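> Fold the following.
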Amino acid sequence: MENLVIPKSIAIILDGNGRWAEKRNLPRAMGHKAGCEALERTVEDCVRLGVESLTVYAFSTENWKRSALEVGALMKLLRFYMVKLIDVANKNNVRAVMIGDENRFEPDIRKGIKKLVDATSKNTGMTFAFAINYGGRDEIRRAIDHIVDDVASGVVSKEDISEELISSYLDTRGLPDPDLLIRTSGELRVSNFLLWQIAYSEFYITDTLWPDFDKEELLKAIESYSKRQRRFGGR
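Okay, the predicted model is just below:
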């Protein structure tokens, strides 16, 4: 496509797995499995397009409120895909990082996360950040806790506190703020995702359910982004 501007950083709210399964009279767990397969495709598509950073919202702090059956199925999938993503990431020279609070996960899941992050840490291509047990408000709360502790211990002073310093305490430190935020399934809300980081992101909403999201849908989002004039409040 002519005049296509590839965002350096894309964030995606992966929504619609359950509805995708319900439309097909399948268990919701099958929708989450199909969603994982869509994620694999999207990682590879973003690499080929030259995206530098991809951040996806996979499991929120609020998702624990779902039924024990569904949460259990999600944890089972997480265990499986933590291993599979090592091959996907290494094949595509992708560095994987986690954002969120891993403390609520079982020890074997935390071990799997560490293994994925360590196994891909030397890759030099796109950075893939997966948000699990993540909430924007919780992230900011945890950052404030650490800043308060560091002020009390003299590591930083009150006068040092700036937007840049706050950003350095967030889970996304070292990652660029998203240029483009994509939400699937047609919902018109950010659902507690990257509340600090999306201050000037361009939004793209699609009715497509996440398991049906493909390269064509990704290109539609990027095409829409390419037509935007980003002013960052300057005019």
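> drop to CA atoms for contacts and neighbour counts, all remaining ones
Will do.
> Who are the packing partners of the helix or strand hosting residue 221?
Counting by DSSP states H and E, the element that carries residue 221 is helix 215-226. Here helix 215-226 touches helix 28-49, strand 202-205, going by 3 or more Cα pairs under 8 Å, 6 or more residues apart in numbering; DSSP states H and E.
> Dump the ones you listed into TSV; add mean neighbour count as well.
As requested, the helices and strands packed on helix 215-226 are exported to TSV (neighbours: other Cα atoms under 10 Å):
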stretch	mean neighbour count
helix 28-49	19
strand 202-205	18
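> Tabulate those (a markdown table), appending distance to residue 83.
Formatted as a markdown table, the helices and strands packed on helix 215-226 follow (distance: least, Cα to Cα, whole Å):
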| stretch | distance to residue 83 |
| --- | --- |
| helix 28-49 | 13 |
| strand 202-205 | 31 |
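> quick one: the strands in the protein?
9-13, 53-60, 95-99, 127-134, 180-183, 202-205 (DSSP state E).
> Out of the ones you listed, which is closest to residue 149?
Across the strands of the chain, the minimum distance to residue 149, taken as Cα to Cα, is reached by strand 95-99, at 20.9 Å.
> Next, the buried residues of that closest one.
95-99 (16 or more other Cα atoms under 10 Å).
> ditto for stretch 140-156
140, 142-143, 147-148.
> Can you tell me which of those residues comes closest to residue 19?
residue 140 (30.7 Å).
> Can you give me the distance of that closest one to residue 216?
35 Å (Cα to Cα, to the nearest Å).
> compare with the first, here's sequence two:
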Amino acid sequence: MERNQMRRQLALMRQSFFDQGFLDEQFIQLEELQDDANPNFVEEVVTLYYRDSSRLILNIDQALERNPLDFNKLDNYMHQFKGSSTSIGAKKVKAECTQFREYCKAGNSEGCMRTFQQLKKEYAILKRKLEAYFQQARQAGPLETACRSRIDGRGQIKKQDLTWQNIVIDKLFMFYTLENAAVVLALAAALYRRSSRSCTLLSCVAARLPRAAPARERGHVACSCAF
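Just a heads-up that it's a prediction; the model follows:
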């Protein structure tokens, strides 16, 4: 298939995610951080999301088997899940997280279980769609910025309107574990370079690292200022 045709199909596929309510503008904010130096930025963040959230799903599944239910623990788990889902723009998943937390506050065990099943369904659907999208994107090559920036037919998100300081740093560290430390820190360094901010940004990153983080990972942050 001709590459231009593949890119048109890719743009239509991507647009359908917004039209059908699977993604919101946060996904576009991640795309705006992607450039030639970091061509797989969005896919890497989404991969971290699914790696981390699978653990949360297991924790919630186990907590829902307890009798009586610990609604505070369930709410804490779902707070984490909602935060990481928000960070990639997973709109439908985020909506189910919100509903689940409302049921936790009301002590409604039936509502929690029903909503969690729907959440897992939306989560799995989005995962399949994004996996297909990224696979096709690798074959077609990057979309033009004008195509990537559009949410719907009514207008485009302008780069200067994005709130850079609110993207990724807090949200990125929802994915942080010692196992994926190098990936998270590399993404943080990419954000620094992409947003042209001072080393204060990466100093904040270093301050957020768990005390258990290896010294070499903290050194990676310091070295990133020289990129």
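> After superposition, what is the TM-score?
Here the TM-score for the pair of chains, by TM-score structural alignment, normalised by the length of structure 2, is 0.29; 126 aligned residues with a Cα RMSD of 6.4 Å.
> about what we covered before: tell me which residues of the helix holding residue 221 of structure 1 are tucked away?
215, 219, 221-223, 225.
> what angle separates that helix from strand 9-13?
Per axes from the mean of the first three to the mean of the last three Cα atoms, to 10 degrees, the angle that helix 215-226 of structure 1 makes with strand 9-13 is 120 degrees.
> Between helix 28-49 and helix 215-226 of structure 1, find me the angle.
60 degrees.
> and the helix or strand hosting residue 84 of structure 2, what other elements does it pack with?
Using DSSP H and E, residue 84 of structure 2 falls within helix 71-88. Identification of packing neighbours for helix 71-88 of structure 2 by 3+ Cα pairs under 8 Å, 6+ apart yields helix 25-32, helix 41-64, helix 91-106, helix 169-172.
> Reformat those helices as TSV; add distance to residue 189 of structure 2 and mean neighbour count.
Formatted as TSV, these follow (distance: least, Cα to Cα, whole Å; neighbours: other Cα atoms under 10 Å):
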stretch	distance to residue 189 of structure 2	mean neighbour count
helix 25-32	14	20
helix 41-64	11	17
helix 91-106	27	20
helix 169-172	10	18
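> Of all the ones you listed, which one comes closest to residue 192 of structure 2?
Of all the helices and strands packed on helix 71-88 of structure 2, helix 169-172 comes closest under Cα to Cα, at 9.8 Å.
> mind checking how far the closest one is from the chain centre?
9 Å (Cα atoms, centre = their mean, to the nearest Å).
> Does anything pack onto the next helix or strand after that helix? Which helices or strands?
Once helix 169-172 of structure 2 ends, the next helix or strand along the chain (criterion: DSSP H and E) is helix 181-195. Using 3+ Cα pairs under 8 Å, 6+ apart, the elements in contact with helix 181-195 of structure 2 are helix 169-172, helix 200-208, helix 215-224.
> Show me the longest helix that occurs in structure 1.
Ranked by residue count under DSSP state H, the longest helix found in structure 1 is helix 68-91.
> Give me the residue at the spatial middle of structure 2.
residue 88 (2.7 Å; Cα atoms, centre = their mean).
> got the helices and strands packed on helix 181-195 of structure 2 as JSON lines, with distance to residue 62 of structure 2 columns?
Output for these, formatted as JSON lines (distance: least, Cα to Cα, whole Å):
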{"stretch": "helix 169-172", "distance to residue 62 of structure 2": "25"}
{"stretch": "helix 200-208", "distance to residue 62 of structure 2": "29"}
{"stretch": "helix 215-224", "distance to residue 62 of structure 2": "33"}
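> how much space between residue 53 of structure 1 and residue 77 of structure 1?
24 Å.
> Show me which of these two is the more surrounded one.
residue 53 (25 against 15; other Cα atoms under 10 Å).
> Spatially, which two of the buried residues of strand 95-99 of structure 1 are the most separated?
Maximum distance among the buried residues of strand 95-99 of structure 1 (Cα to Cα): 13.2 Å, for 95 and 99.
> my read: residue 26 of structure 2 touches residue 86, true?
Yes - between residue 26 of structure 2 and residue 86 there is a contact under Cα atoms under 8 Å: 7.3 Å.
> Show me what stretch 94-103 of structure 2 is in contact with.
The contact list for stretch 94-103 of structure 2, computed with Cα atoms under 8 Å, 6 or more residues apart in numbering, reads 75, 78-79, 81-82, 85-86, 109, 111-112, 115-116, 118-119.
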